[in-house]
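Undergrad: Need coordinates for the following:
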Amino acid sequence: MSLELLQPRFGKPGHGTAVLRTPAERLKIEDVPQAALARLRRALAAEGAPAAEGDSVAGGPLGDTSHHATTDAAGLSDLGPPAVDWTQAEELAVWHLRLLGYPDARCTRGGADSGVDVLATGAVAQVKHWAQPVGQPPLRDLFGVGQAAAAKPFFYSLSGYTPQALEWANATNMALFAYSADGRVLAQNSAAHMLAPSSARPGGGNLGFFEQARADRYRRELEKLRQEINDLTALMHKRTQSRRPAVRRSAGEAASLLLSASRALDGGDVLPPADRRREDFHQVVREALKQVKRLL
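TA: Predicted coordinates:
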């Protein structure tokens, strides 16, 4: 059996076509996610099946059986080595950091690492293979280590992050990633998306002119909304000191809305920079801030 993987010119973004050939027949499967194509290629390679040369997908020949960054339909993920346990998870983080441009990334197992699981020149990373989302304290600890070492901090979590952790990471511009047992790495905030290699972006390369313009607009809107939240939060705190019970009650309602608005921004920040779904999150925030202004 041989395998040929194709990327049709007008195919669905993030999808390709698999052509399986046997002595008796030829089977063509269309609209297959590229992550699945990569796994199929590696599985057949492990069985000794040859792969025919095809069009390139996500930065390399499809017939190549080595690891390449691959993207799903949303263009959000890299597919690396599996991470079934914590040791493999650290190896996945090493692989991903090398993909991001840190060729000397290595695990720190076996020594005093100050809470750092992966080291590289100019980068430190921590990996949490936990069943629950990572909170703010581990992020603060890693940030402090990075500051002391003049290195950029990266965080990898199996189960994502709490809203408080996302808020703190966005305020400090720390890149957050989540990963899955099959080796999929997902950017969790804007800082992580901006670091994604070109092969992990939609279309397998840099954003087009219109996509880049849309991404820049979303970034400006995000910064404006965050500043507005900060200004209204400061005003809300002043209102909580009022001697009038009605004013304090309104400030309490505003505090709840401001927290929801901040978390909505963080939720949208998980999406790629030019993803149109960001508009929905921004609209939710605008509506919440309108209510806050009426309350204050």
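Undergrad: C-alpha only now, for contacts and for neighbours.
TA: OK.
Undergrad: buried stuff in the longest helix along the chain?
TA: Ranked by residue count and defined by DSSP state H, the top helix of the chain is helix 209-239. Buried residues in helix 209-239, counting neighbours by 16 or more other Cα atoms under 10 Å, are found at 211, 214-215, 218-219, 222, 225-226, 229, 232-233, 236, 239.
Undergrad: got it, and stretch 122-137?
TA: Counting neighbours by 16+ other Cα under 10 Å, stretch 122-137 gives A123, V124, A125, Q126, V127, K128, H129, P133, V134, G135, Q136 as buried.
Undergrad: Other residues contacting that stretch?
TA: Stretch 122-137 has contacts (Cα atoms under 8 Å, 6 or more residues apart in numbering) with 85-86, 89-90, 93, 102, 115-119, 142, 145-146, 150-162, 164-166, 168.
Undergrad: and this one, so I can compare the two:
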Amino acid sequence: MTNGDIYDRDYRARRIAELRANAAAKARPQSATGDPSTWTWREAENAVADWLRLHNEQQIVVGRGTHDGGVDVETSRWVVQVKHWGGRVGAEAVRQIFGVATARGKAAMVVTLNGFTVDALAFAEQAGVALYVYRDGQFVAFS
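TA: Predicted structure coming up:
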């Protein structure tokens, strides 16, 4: 392990803690309204982008939706995958976005509607991936 690895892990941990601490204080994104389970996948991605904007993230880009390598939203610091589906997100999706984020020198985040499997939680904890669930009009830290 190099000093750069330690710095990256410490930076990611601080950044995740900062986002979690500010999450409760921020208003709900205005891009989508109503019950999140009725949003389209595009409305969910735009809501995540708006939420990140509320947290002062910079250079926010919402992905194309297809052939995006799993990157739904990207900022100057984060690579985000939004899983807007009925089931829980598994470890494979968390590993995929972690790999993309690592290759780009950024932190990884997965945001979903219905939570994560035990394996996904274990991998995210080990790798420092931020996990969030959107419900009741808020983005709630899951890990």
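Undergrad: Where does the helix or strand following the longest helix of the first structure end up in the second structure?
TA: Where DSSP states H and E defines the elements, the next helix or strand beyond helix 209-239 of the first structure is helix 245-268. Helix 245-268 of the first structure lines up with nothing in the second structure when matched by TM-score structural alignment.
Undergrad: Ok, stretch 282-291 of the first structure next?
TA: Mapped onto the second structure using TM-score structural alignment, stretch 282-291 of the first structure covers no residues at all.
Undergrad: What of stretch 210-222 of the first structure?
TA: Taking TM-score structural alignment as the measure, the second structure aligns no residues with stretch 210-222 of the first structure.
Undergrad: And that stretch, how far out from the chain middle?
TA: Shown here is stretch 210-222 of the first structure, whose average C-alpha point lies 18 Å from the average C-alpha point of the whole chain (Cα atoms, centre = their mean, to the nearest Å).
Undergrad: now stretch 39-47 of the first structure
TA: Here stretch 39-47 of the first structure shows a centroid-to-chain-centroid distance of 26 Å under the convention Cα atoms, centre = their mean.
Undergrad: Could I get the buried residue list for it?
TA: Neighbour-count burial for stretch 39-47 of the first structure, counted by 16+ other Cα under 10 Å, picks out R39, R41, R42, L44, A45.
Undergrad: which two of those lie the greatest distance from each other?
TA: For those, with distances taken as Cα to Cα, the pair at the greatest spread is R39 and A45 (9.8 Å).
Undergrad: And the next helix or strand past the host helix or strand of D10 of the second structure?
TA: Element membership for D10 of the second structure (DSSP H and E) is helix 3-23. Past helix 3-23 of the second structure, heading to the C-terminal end, the next element that is a helix or strand (DSSP H and E) is helix 41-54.
Undergrad: starting at the chain centroid, how far to that next one?
TA: When C-alpha coordinates are averaged (Cα atoms, centre = their mean), helix 41-54 of the second structure and its chain have centres 10 Å apart.
Undergrad: and for that helix, what are the contacting residues?
TA: By Cα under 8 Å, 6+ apart, helix 41-54 of the second structure touches 26-32, 36, 60-62, 65, 72-73, 82, 84, 111.
Undergrad: can you check stretch 134-143 of the second structure too?
TA: The list of residues contacting stretch 134-143 of the second structure from outside it, by Cα under 8 Å, 6+ apart, reads 20, 23-24, 27-28, 34-36, 111-113, 115, 121, 124-125, 130-133.
Undergrad: before we move on, back to that, can you redo the buried residues of helix 209-239 of the first structure as JSON lines, where the extra columns are distance to T17 of the first structure?
TA: What follows is those, written out as JSON lines (distance: Cα to Cα, whole Å):
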{"residue": "E211", "distance to T17 of the first structure": "26"}
{"residue": "R214", "distance to T17 of the first structure": "30"}
{"residue": "A215", "distance to T17 of the first structure": "29"}
{"residue": "Y218", "distance to T17 of the first structure": "33"}
{"residue": "R219", "distance to T17 of the first structure": "35"}
{"residue": "L222", "distance to T17 of the first structure": "37"}
{"residue": "L225", "distance to T17 of the first structure": "42"}
{"residue": "R226", "distance to T17 of the first structure": "43"}
{"residue": "I229", "distance to T17 of the first structure": "46"}
{"residue": "L232", "distance to T17 of the first structure": "51"}
{"residue": "T233", "distance to T17 of the first structure": "51"}
{"residue": "M236", "distance to T17 of the first structure": "55"}
{"residue": "R239", "distance to T17 of the first structure": "60"}
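Undergrad: List only buried entries from the contacts of stretch 122-137 of the first structure.
TA: Buried by 16+ other Cα under 10 Å: 89-90, 93, 102, 116-119, 142, 145-146, 151-161, 164-166, 168, out of the contacts of stretch 122-137 of the first structure.
Undergrad: Count the residues that sit near the residue lying closest to R9 of the second structure once chain neighbours are set aside.
TA: Leaving aside its chain neighbours, R9 of the second structure sits nearest to G128 (7.3 Å; criterion: Cα to Cα, 6 or more residues apart in numbering). Summarising burial for G128 of the second structure: neighbours were counted as other Cα atoms under 10 Å, giving 19.
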